[in-house]
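Trainee: pasting the structure only:
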């Protein structure tokens, strides 16, 4: 899987994902809060399938 999620983007995904999951687990938001699994997973894997589809890349790695 190609890495296409860079530093700040990755950090924000992980934080937002964890916050949503925490809020869902404590019952402060509805079931939609479990969607936090998606940004958390993409942040941890450093790859976003949607970014691949639309050709976006926030990773500062050199292109070869």
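Mentor: Now that the structure is in, tell me what you want to look at. Everything quoted here is computed from the prediction, not taken from an experiment.
Trainee: every contact and neighbour count from this point should use C-alpha atoms.
Mentor: Noted.
Trainee: quick one, longest helix in this protein?
Mentor: helix 7-25 (DSSP state H).
Trainee: show me what counts as buried in it.
Mentor: Across helix 7-25, burial judged by 16 or more other CA atoms under 10 Å covers 10-11, 13-14, 16-18, 20-24.
Trainee: and here is the other one:
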């Protein structure tokens, strides 16, 4: 399981941007597969984990304590 490293505004923005991209491409374009790009921010937002953040050592979750 991936470590949670996406939180707060970052998580909300990823979910909103991903959902918007999926809806926009689904309604505004033809059968282009580019709308699938919206899955990446949506998935990382829903899972609260970003593999790129793990790689570069970034964590936007609030610290407990």
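Mentor: That came through fine. Small disclaimer: the values here were computed from a predicted structure and weren't measured.
Trainee: does the aligned partner of residue 52 of the second structure in the first structure belong to a helix, a strand or coil?
Mentor: Alignment note (TM-score structural alignment): residue 52 of the second structure maps to residue 50 of the first structure. What DSSP: H, G, I helix; E, B strand; the rest coil gives for residue 50 of the first structure is helix.
Trainee: tell me the buried residues in stretch 54-63 of the first structure?
Mentor: Buried-residue list, stretch 54-63 of the first structure, by 16+ other CA under 10 Å: 57, 59.
Trainee: any idea how far apart the tips of it sit?
Mentor: 17 Å (CA to CA, to the nearest Å).
Trainee: swap in stretch 30-45 of the first structure?
Mentor: 26 Å.
Trainee: can you list contacts of the helix or strand that contains residue 44 of the first structure?
Mentor: Using DSSP states H and E, residue 44 of the first structure falls within helix 37-45. The contact list for helix 37-45 of the first structure (CA atoms under 8 Å, 6 or more residues apart in numbering) reads 5, 9-11, 13-18, 21, 48.
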